[in-house]
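Asks: Everything below, folded, please.
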Amino acid sequence: MTIIPEIKSFAEDLTAIRHDLHAHPEIGFEEKRTAAIVAEALKSYGVDEIHEGIGGTGVVGILRGTGGDGRTIGLRADMDALPMEEFTNLPYRSTNPGRFHGCGHDGHTTMLLGAARYLAANRDFKGTAMFVFQPAEEGLGGARAMIADRLFERFPCDEIYGLHNMPDLELGEVAVFPGKAMAGAKFFDIRIKARGSHAAMPHNSKDPIVIAMALGQSLQSIVSRNVNPLKPAVLSITKFTAGSAYNVIPEEADLGGTIRYFHDDVGELVATRIREIAAGFAASYDCEIVVDIRDVFSVLENHEAETDALREVAVEIVGEDKVFTDPRPTMGSEDFADMLHAVPGSYCWVGHGGTMPLHNPGFILDDGILPIGSSLLARIVEKRLAA
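Replies: Purely as a prediction, here's the structure:
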């Protein structure tokens, strides 16, 4: 493994930053403390321009190389935590109840800061490096908020790169491949408005819980009986809320969940069938059913030339035997996809050999990943903007 020596020399500083961010997690569009730390760090490194409040709480840093004018390479990291409790008992565990960096975004932010620190001290490149610290990746539309705030009009960019930690890979392993890599996603909420009654007299009700249970079962047939089996899709019901007492049949019941897909027509098909089946249930049970389906994530598709460039850098940093280029698409989603719709680029996964999956309350990020990720991000700038 060939970590950039200067980055390796300040690896302890990166660990300290990461631990501080981990102890003070903030969820989407609330990352005020995190953004302030990022902006102050960029300033201390000597980054030329620092722009705050992009898309809410986003931060953009601009660094010009000494080789003169040229192309602009963007590097992006997400900053937000998850709205969940942490069960790790780490000495730097979350001090904010109901907030936890259970997806490693504290590590991503730190890696990009490490790349910025190195590049600010080693500007022998032709063009500009752009550091994009994005809020609200976890399903709240942070990338779209930055783009709507004219991110790429205000800060034109020729290519953009991002990465994500991956506990399913060993420390130092990298997965990167072109094409469709992460699924698009929609979130849905379904409210059943029926008629409540005394639980001992169910004949006086139009029981929304019975309706919701039957509807949930019927929705599971959409993927198996409506979607072409050669086009992957997932429909998961993740929320079921109804009632507050043992002896009361409630007036309403709520279902919620997600749709995942790699083809936009499949996403639309599943959404249409949810609405049609819900309408049929409303007619059959003589009740009102309100369906709200929201497009949250686009399909993430890596561009071929930029993926080749990222692969070459990964081979240089971690070695050819640790770089996997066979397609490994995942049904997980990532809103960096929207940036890749606007600007060509690529996204990779960097291993750290964790024992717990992402979004698990026991998830722990291995700090050994920090100088590896920083080196990958810094070197892609140096390679693509070689003087």
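
Asks: okay, CA-based contacts and neighbour counts for the rest of this
Replies: Fine.

Asks: Please name the nearest non-neighbouring residue to Gly345.
Replies: Nearest residue to Gly345, sequence neighbours excluded (Cα to Cα, 6 or more residues apart in numbering): Ile160, at 4.7 Å.

Asks: could you measure the one you found against Lys8, distance?
Replies: 24 Å (Cα to Cα, to the nearest Å).

Asks: Those two: which has the busier surroundings?
Replies: Ile160 (26 against 18; other Cα atoms under 10 Å).

Asks: gap between whichever helix or strand the more buried one is part of and the chain center?
Replies: Using DSSP states H and E, Ile160 maps to strand 159-166. Counting by Cα atoms, centre = their mean, to the nearest Å, strand 159-166 is centred 10 Å from the centre of its parent chain.

Asks: just checking, what packs against the helix or strand just after that strand?
Replies: Using DSSP H and E, the next helix or strand after strand 159-166 towards the C-terminus is strand 174-175. If you count contacts as 3 or more Cα pairs under 8 Å, 6 or more residues apart in numbering; DSSP states H and E, strand 174-175 packs onto strand 323-324, strand 345-351.

Asks: Save these as CSV, and put in distance to Ala77 and mean neighbour count too.
Replies: As requested, those are exported to CSV (distance: least, Cα to Cα, whole Å; neighbours: other Cα atoms under 10 Å):
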stretch, distance to Ala77, mean neighbour count
strand 323-324, 21, 20
strand 345-351, 11, 26
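
Asks: which residues touch Asp80?
Replies: 25-29, 31, 101, 105-106, 135-138 (Cα atoms under 8 Å, 6 or more residues apart in numbering).

Asks: out of the residues you listed, which one sits closest to His341?
Replies: Glu137 (15.8 Å; Cα to Cα).

Asks: The closest one touches Arg76, doesn't it?
Replies: No. Between Glu137 and Arg76 there is no contact, the gap being 11.4 Å when judged by Cα atoms under 8 Å.

Asks: which of these two has more neighbours?
Replies: Using other Cα under 10 Å as the criterion, Glu137 and Arg76 rank with Glu137 on top: 25 against 22.

Asks: The structure of the following sequence is requested for comparison with the preceding one:
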Amino acid sequence: MSVLEELRSHEAEYAKWRHEFHRHPELGLEEVWTSGVVAEKLKGWGIEVTEHVGRTGVVGVIHGNLGPGRTIALRSDMDALSMPEEGSCEWKSQNQGKMHGCGHDGHMTMLLAASEYLSQHRDFKGTIVLIFQPGEEGAGGALEMMKDGLFKRFPCDEIYGMHNWTDVPVGQVRCRHGATMAGQDFFSIHLKGKGSHASAPHLSADPVLAASLLVTALQQIASRNIAPLDPAVISVTKIHTGSAFNVIPETAEIGGCTRFFSNETGELLRKRIREVAEHIAISCGVSAKVEFDPIAAVLMSDPKLSDAFLAAAREVVGDANADFAELPQMASEDFSYLSQEVPGAYCFLGGQAPYGAKNLHNPCFDFDDRVLAVGAAIWVTIARNRLAA
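Replies: Predicted coordinates for the structure are as follows:
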């Protein structure tokens, strides 16, 4: 019986685990219940467990029975999104305003399933480190774990990450060499002016006008400052100002995010956003304070490790169902910070949920249970291949 066949015989159980995670979503660095369930399962399989790594992170360690060797890390994220769930599944979120809209419930389940299998089949040389990371959705969970000494306490030679992806056909796998996912910054622009009665705008220094001009001007940065073949995005996603129809307020705030595929481009975006904000503010007689919060670096996949990851995937799903992606993804992942410290590779596992083209971060999203065993089998295969005696 193949690894995939054996894991598929437990798929109904894995689905139950996943549904429980889905019912109880927790936001980044607040995954107390979630990390408790993960730790309890790992301990039950005789795996060494360390809790509270980076606040709510969990690390498991499995030693092979064939002596010392390399150490391979497998990583899953755990957090949910701050958004209401609008789907109709039986395992719908019980935590109001929170939902697993990105599939991290499935990611945890796949790595747990692989962990159980590997704990029972230790015929390998070396060590497997299981990283259940909090706070991937902009909460800085990877950096929190690293600040807490993740790789000093658990030295690793290689690290691998996996994400479900609705743009990839169900059960198929895509990998990349080099740039795999975009770097990302959050930005906030705080504008301060002078309020007045709406009937006397000449007595004001209007931050609403400045904010309106700024939203439009920011859209010109990518088209006029970044080379056309260098992908970059600036998205303004929020504007907060005012509370009355007849009052020009004193303050306004703009927020959004950037995406980029090189450190140089990311730095240029920061420079130009700051310059454009400050000069538009001056033209409107207001002040501007610009702040950036780095969320993810550019995720770079090591070519040799990507080859190994793809080879492992092909063992599981067949040569025709695993290949290299032509283009990187504009979405971001803080796995990028982990793979800056330890050579790593990342892959995308195709799935549709609820079995029909629902994008990630969609209020109706639900992980595709049909690929739980597939993802777990890929985890098992890459670990065993890299730790073969």
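
Asks: for the helices and strands packed on strand 174-175 of the first structure, which one sits closest to Glu334 of the first structure?
Replies: Short answer: strand 345-351, nearest of those by Cα to Cα, at 9.9 Å.

Asks: which residues in the second structure does the helix or strand that comes right after the closest one align to?
Replies: Next helix or strand after strand 345-351 of the first structure toward the C-terminus (DSSP H and E): helix 369-384. Per the alignment by TM-score structural alignment, helix 369-384 of the first structure matches residues 371-386 in the second structure.

Asks: Give the buried residues for that stretch.
Replies: Buried residues in stretch 371-386 of the second structure, counted by 16 or more other Cα atoms under 10 Å: 371-384, 386.

Asks: what do you get for stretch 159-175 of the first structure?
Replies: Buried residues in stretch 159-175 of the first structure (16+ other Cα under 10 Å): 159-169, 171-175.

Asks: Now do the same for Asp338 of the first structure: its match in the second structure.
Replies: Aligned partner of Asp338 of the first structure by TM-score structural alignment: Tyr337.

Asks: What count of nearby residues applies to its match?
Replies: 20.

Asks: Next up, the contacts around it.
Replies: Per Cα under 8 Å, 6+ apart, neighbours of Tyr337 of the second structure: Ala142, Leu143, Ala296, Ala297, Leu299.

Asks: and it, that's in a strand?
Replies: No. Assignment of Tyr337 of the second structure by DSSP: H, G, I helix; E, B strand; the rest coil gives helix, placing it outside any strand.

Asks: how near is it to Glu144 of the second structure?
Replies: Applying Cα to Cα, the value for Tyr337 of the second structure to Glu144 of the second structure is 11 Å.

Asks: Show me the contact partners of the top helix by length along the first structure.
Replies: The longest helix of the first structure (DSSP state H) is helix 264-285. Contact partners of helix 264-285 of the first structure, identified using Cα under 8 Å, 6+ apart, comprise 184-186, 206, 211, 215, 218-219, 222-223, 226-227, 231, 233, 259-261, 288-289, 291, 293, 299.

Asks: same deal with stretch 158-166 of the second structure?
Replies: In contact with stretch 158-166 of the second structure (Cα under 8 Å, 6+ apart) are residues 71-76, 103, 107, 335, 338-339, 342-353, 357-360.

Asks: what about the helices in the stretch 51-200 of the first structure?
Replies: With DSSP state H, counting those that start in this stretch, the ranges of helices along the stretch 51-200 of the first structure come out as 105-121, 142-148, 151-154.

Asks: how about Thr307 of the first structure, what's its match in the second structure?
Replies: With TM-score structural alignment as the criterion, Thr307 of the first structure matches Ser306.

Asks: show me what contacts its match?
Replies: So Ser306 of the second structure contacts Cys175, Arg176, His177, Gly344, Ala345, Tyr346 (Cα under 8 Å, 6+ apart).

Asks: repeat that for 10 Å
Replies: Tyr160, Arg174, Cys175, Arg176, His177, Gly178, Ala312, Phe324, Gly344, Ala345, Tyr346, Cys347 (Cα atoms under 10 Å, 6 or more residues apart in numbering).

Asks: Roughly how far does the first one sit from Phe367 of the second structure?
Replies: Taken as Cα to Cα, the spacing of Tyr160 of the second structure relative to Phe367 of the second structure amounts to 20 Å.

Asks: next one: the fourth one
Replies: Distance, Arg176 of the second structure to Phe367 of the second structure, using Cα to Cα: 23 Å.

Asks: Then the last one?
Replies: The gap separating Cys347 of the second structure from Phe367 of the second structure is 17 Å, by Cα to Cα.

Asks: Which one of the buried residues of stretch 159-175 of the first structure is nearest to Asp321 of the first structure?
Replies: Glu173 (8.5 Å).

Asks: Contact partners for the closest one?
Replies: Listed by Cα under 10 Å, 6+ apart, the contact set of Glu173 of the first structure reads 166, 314-315, 318-324, 349-353, 369, 372.

Asks: Give me the most central residue, the first structure.
Replies: For the first structure, the residue nearest the mean C-alpha position is Glu334 (3.9 Å; Cα atoms, centre = their mean).

Asks: can you confirm that residue is in a helix?
Replies: No. Counting by three-state DSSP, one finds Glu334 of the first structure to be coil, located in no helix.

Asks: and it, what does it touch?
Replies: 137-139, 141, 143, 164, 181-185, 296-300, 347.

Asks: at 8 Å what do you get?
Replies: Residues in contact with Glu334 of the first structure (Cα under 8 Å, 6+ apart) are Glu137, Glu138, Met182, Ala183, Phe297, Ser298, Leu300.

Asks: do you know how far the first one is from Phe297 of the first structure?
Replies: Plainly put, Glu137 of the first structure is 10 Å away from Phe297 of the first structure if you go by Cα to Cα.

Asks: Touching both of the two, which residues are there?
Replies: Glu334, Asp335.

Asks: Pull up the gap between the counterpart of Ala271 of the first structure in the second structure and Phe151 of the second structure, please.
Replies: Taking TM-score structural alignment for the superposition, Ala271 of the first structure sits opposite Arg270 in the second structure. Note on Arg270 of the second structure: its distance to Phe151 of the second structure, by Cα to Cα, is 30 Å.

Asks: How about Leu213 of the second structure?
Replies: From Leu213 of the second structure to Phe151 of the second structure the distance is 46 Å (Cα to Cα).

Asks: Kindly report the same for Val3 of the second structure.
Replies: For Val3 of the second structure, the distance to Phe151 of the second structure - Cα to Cα - is 29 Å.

Asks: So which of those two has more stuff around it?
Replies: Val3 (18 against 15).
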